[in-house]
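*Asks:* for reference, the sequence and a predicted model appear below.
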Amino acid sequence: MDQTRVVLGVGGGIAAYKACELLRLFTESGHRVRVVPTASALRFVGAPTWAALSGEPVATEVWDEVHEVPHVRIGREADLLVIAPATADVLSRAAGGRADDLLTNVLLTVRCPVVFVPAMHTEMWEHPATRANVATLRERGAVVVEPAVGRLTGADTGKGRLPDPDAIFELCRRVLARGAAADAADLAGRHVVISAGGTREPLDPVRYLGNRSSGKQGYALARTAAARGARVTLVAANTALPDPAGAEVVPVGTAEELRTAVLKAAADADAVVMAAAVADFRPASRAANKIKKQEGRDPEPVALVRNPDVLAELSAARPAPGQVVVGFAAETDDVLANGRAKLARKGCDLLVVNQVGEGLAFGTEENEAVVLDASGGETHVPRGPKEVLADRIWDAVAARWASAAH
């Protein structure tokens, strides 16, 4: 079987050093990688480093190895082109169709999926020219990942940081899994909001009422949506997972905090997927100090009050026109019957029903579910990686959008 061929373009930014780790992840997983840096990138990491790590020659100009017409050969052979870091200059030249070095020439010859991973100062990322270039590239079917928020060069902090190489690699892995299909970036131009994890309701400064949700299914939804071109807002409740590349992560703790964050993000969202396990109840009051055990006395009963029903609220309000709302139902028995009843009660468009219990769903790498449609359809997704279920959910969401457009 032929090796998957990846072209790693490297722009001239300080984050170029992180591309060395991304290159290692590709090569160690069996991919054949050709690095195509810009001339500016070689000021940060030299050609011998790229050649040694990839085992392939390194060139920046079309005049190198000219007898092989390198830009055409590299482009035709590629299964994936990822540019990390993609500087403001690279984005501008790519959007304008420039062909003034080997990387931009290759961009014009590839017919495989293209992923841009921007990295730059916040002001450059937010500039109207950069935003217009990003929009143009997304309209052409490229996946342009949202940069991470964090430490930039010097003392600056903000949006514009290159995501961690592990997260970039996972996103690229999902893009490769979808292949060169015409709909590989079928969520491009869409804003999706995903809740993940499990809320915690404090009893006192030490204890809380919680649940066993790890957030893995919600994070899989975020990774797959970003790989399909969506702008992703991930509302994460008490998770311990690395941020997915391309997702804006909003950390929350309680159900009330989750409600506030989801409703804010949903104002312009095309879809909201409520994968988080949100507590139905919370303590009526929170003790200011740790509740002490008293010898010979049973503890006082804990009075509970209802938390807001975020899924039902979203389904009724529909903050954005044409918004698709997806709920989750974790059931232990009568799974489909309870799921259909919840779908009718909540008023959402789709409901993902899965059985939970020891070794099932919570904290595992795999999941099995049935996706129920408000129109009466149901799709069974057999046990497999949570990313497979995530893709089937996005397929169902995209089908709802397509149906509404006709």
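*Replies:* Ah, there it is.
*Asks:* rest of the way, CA atoms for contacts and neighbours
*Replies:* Fine.
*Asks:* who touches Pro165 in this structure?
*Replies:* Contacts for Pro165 (CA atoms under 8 Å, 6 or more residues apart in numbering) come out as 18-19, 21-22.
*Asks:* which of the residues you listed fall in helices?
*Replies:* 18-19, 21-22 (DSSP state H).
*Asks:* nearest to Gly347 among those?
*Replies:* Leu22 (43.3 Å; CA to CA).
*Asks:* that closest one: what's it in contact with?
*Replies:* Leu22 neighbours (CA under 8 Å, 6+ apart): 165-166, 168-169.
*Asks:* closest to Gln294 among these?
*Replies:* Asp166 (49.1 Å).
*Asks:* mind listing what's buried in the host helix or strand of the closest one?
*Replies:* Per DSSP states H and E, Asp166 falls inside helix 165-178. Using 16 or more other CA atoms under 10 Å as the test for burial, helix 165-178 gives 165-176, 178.
*Asks:* adding distance to Gly150, write those out as TSV.
*Replies:* Below are the buried residues of helix 165-178 laid out as TSV (distance: CA to CA, whole Å):
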residue	distance to Gly150
Pro165	15
Asp166	16
Ala167	15
Ile168	16
Phe169	19
Glu170	20
Leu171	19
Cys172	22
Arg173	24
Arg174	24
Val175	25
Leu176	28
Arg178	30
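*Asks:* Leu311: which of the contacts of Leu22 is nearest?
*Replies:* Nearest to Leu311 among these is Ile168, at 30.9 Å by CA to CA.
*Asks:* let's bring in a second model and compare:
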Amino acid sequence: MTPSQKNVLLCVTGGIAAYKAATIASRLFQKGFHVKVIMSDSAQKFITPLTLQTLSRNEVYTDTFEERDPNVVAHIDIADWANLVVVAPATANCIGKLANGIADDMITTTLLATQAPVIIAPAMNVHMYQHPAVMQNMQKLADFGYRFVEPGEGLLACGYIGKGRLAEPEEIIACIEGHFSGAESVAGLPLKGKNVLVTAGPTREQVDPVRYFTNYSSGKMGYAIAKAAARMGASVTLVSGPTALEKPSGVHVIDVISTEDMFQAVMKEYPDQDLVIKSAAVADYTPRIKYGEKMKKNKENWSVEMEKTKDILSVLGQKKERQILVGFAAETGNLEEYAMDKLKRKNLDMIVANNVAQEDAGFSVDTNRVIIYKKDGSSIEYPLQSKEKVAEEVLLQALELMAL
């Protein structure tokens, strides 16, 4: 790859984390990238243009109307120059403007004009980050194809502890390098241009307005897969049952409650998908009668008659056309027997099996120990590792099937 193919436009908006942009610019230059910088007016309150000019070895753009070269229009010229645009830090204000097509400064004007991929690295107060308007704006940008580097958790400049701290420069640079490593072979973004559907969490089956049946699934495995797929460049839809997890940035999330809700959501999205990974632990049975009022405790014994829910995975297997279909088998014994039976009965391409009776690999924990079985009879056993790492391994194995 020649240097001219590694043009990074770094957009710096106004937050205390703007000082980290100096490290990003410096490291990128040292790694052979061509770096140009645009700064908002607010960013210049925290760090000077001269600092970033010195570190990037290029002039810094600050004013839409400052046209130094009469042969070009600056914001169009730089928009065309960029192979990748990175907004770091990205404030709630900038994210809101981009999501709604507002172009009132050099950064937003250039971003609306560029055809290059865009990576957003948010940084703000934890409550701002969790505000519905901000979450909605990030979702809109994800739908537009923008990628996100999620903020970290910890002590924020405002004194709060929570999620909102700008990702470390090393993580942002790794994301940039990952993008460019795939420029020729798509090795860095192996799922670029692919649609991936992931299901996660439990479902709830209502008995009456205050009671329901459910299971112990936390959704952590499915959320890890959704995040990893987004990092690999996919357009990701996550159909999630009720969980306590934060919605992942850059992922389209559809919230559902019951198995029927999940069935309807999945079937609506299914035709457009290239890869479906169904990691949700859906309820197999639902009460035959759902009471409209709370049942009073006036009986010594109370029996609830149950009936089967729709088998979402089986229906997907029956309707499968070009999709690669991956299931999960959460078992407490006879792992291989049950997993292989499920793989064949439901017409899956691959199944991920784990023993949820193990304390370090079951529900709610951050680690997992899995065996992947494929329809050709092959299998791969993985040692105990983080669910994030398991997610990457599952996607890499699914990619092999997609290449066949």
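*Replies:* Yep, that arrived. Everything numeric in this text was worked out from a predicted model, so none of it was measured.
*Asks:* circling back: which of the contacts of Pro165 of the first structure ranks first by neighbour count?
*Replies:* Neighbour counts for the contacts of Pro165 of the first structure peak at Ala19, which has 24 neighbours (criterion: other CA atoms under 10 Å).
*Asks:* just give the nearest non-adjacent residue to that residue, would you?
*Replies:* Spatially, and ignoring its direct neighbours in sequence, Ala19 of the first structure is nearest to Ala84 (6.3 Å; CA to CA, 6 or more residues apart in numbering).
*Asks:* what residue lies at the spatial centre of the second structure?
*Replies:* Lys227 (3.2 Å; CA atoms, centre = their mean).
*Asks:* could you list the residues in contact with the lengthiest helix in the second structure?
*Replies:* As assigned by DSSP H, the longest helix anywhere in the second structure is helix 387-403. Residues outside helix 387-403 of the second structure that contact it (CA under 8 Å, 6+ apart): 190-191, 220-221, 224-225, 228-229, 275, 324, 326, 349-350, 352, 366-368, 370, 372.
*Asks:* try it again at 7 Å.
*Replies:* If you take CA atoms under 7 Å, 6 or more residues apart in numbering as the criterion, helix 387-403 of the second structure is touched by 221, 224-225, 228, 324, 366-368.
*Asks:* how about stretch 136-154 of the first structure?
*Replies:* Residues outside stretch 136-154 of the first structure that contact it (CA under 7 Å, 6+ apart): 95, 113-119, 121, 134, 157-163, 185, 188, 226-227, 229, 245-247.
*Asks:* of the residues you listed, buried ones?
*Replies:* Applying 16+ other CA under 10 Å to the contacts of stretch 136-154 of the first structure flags 95, 113-119, 121, 134, 159-163, 185, 188, 226-227, 229, 245-247 as buried.
*Asks:* Val370 of the first structure: neighbour count?
*Replies:* Neighbour number of Val370 of the first structure under other CA under 10 Å is 21.
*Asks:* also the one 10 residues further on?
*Replies:* Applying other CA under 10 Å, we find 14 other residues in the vicinity of His380 of the first structure.
*Asks:* SS state for it?
*Replies:* Secondary structure for His380 of the first structure, judged by DSSP: H, G, I helix; E, B strand; the rest coil, is strand.
*Asks:* looks like it contacts Leu372 (just checking).
*Replies:* No. Counting by CA atoms under 7 Å, His380 of the first structure does not reach Leu372; the two are 8.8 Å apart.
*Asks:* whatever residue of the second structure lines up with Leu314 of the first structure - how many residues pack around it?
*Replies:* Using TM-score structural alignment, the equivalent of Leu314 of the first structure in the second structure is Leu316. Neighbour count of Leu316 of the second structure, defined by other CA under 10 Å: 22.
*Asks:* you'd agree Leu316 of the second structure is in a strand?
*Replies:* No. Checked against three-state DSSP, Leu316 of the second structure lies outside a strand; its state is helix.
*Asks:* assign Ile194 of the first structure to helix, strand or coil.
*Replies:* Secondary structure assignment for Ile194 of the first structure (three-state DSSP): strand.
*Asks:* that one maps to what in the second structure?
*Replies:* Using TM-score structural alignment, the equivalent of Ile194 of the first structure in the second structure is Val198.
*Asks:* so how many other residues sit close to its match?
*Replies:* 24.
*Asks:* could you do Gly333 of the second structure as well?
*Replies:* With other CA under 10 Å as criterion, Gly333 of the second structure counts 12.
*Asks:* helix/strand/coil for it?
*Replies:* Assigned state for Gly333 of the second structure: coil (three-state reduction, three-state DSSP).
*Asks:* can you give me the helices in the stretch 1-150 of the second structure?
*Replies:* Taking DSSP state H, counting those that start in this stretch as the test, the helices found in the stretch 1-150 of the second structure are 20-30, 49-56, 74-81, 92-99, 106-113, 126-130, 132-144.
*Asks:* between those helices, which one is closest to Ser258 of the second structure.
*Replies:* Here helix 132-144 is closest among the helices of the stretch 1-150 of the second structure (CA to CA), at 23.4 Å.
*Asks:* picking up where we left off before, who touches the residue nearest to the centre of the second structure in this structure?
*Replies:* So Lys227 of the second structure contacts Pro248 (CA under 7 Å, 6+ apart).
*Asks:* which of the residues in the helix or strand harbouring Asp341 of the second structure are buried?
*Replies:* Using DSSP H and E, Asp341 of the second structure sits in helix 335-345. For helix 335-345 of the second structure, the neighbour count (16+ other CA under 10 Å) marks 335-336, 339-340, 342-343 as buried.
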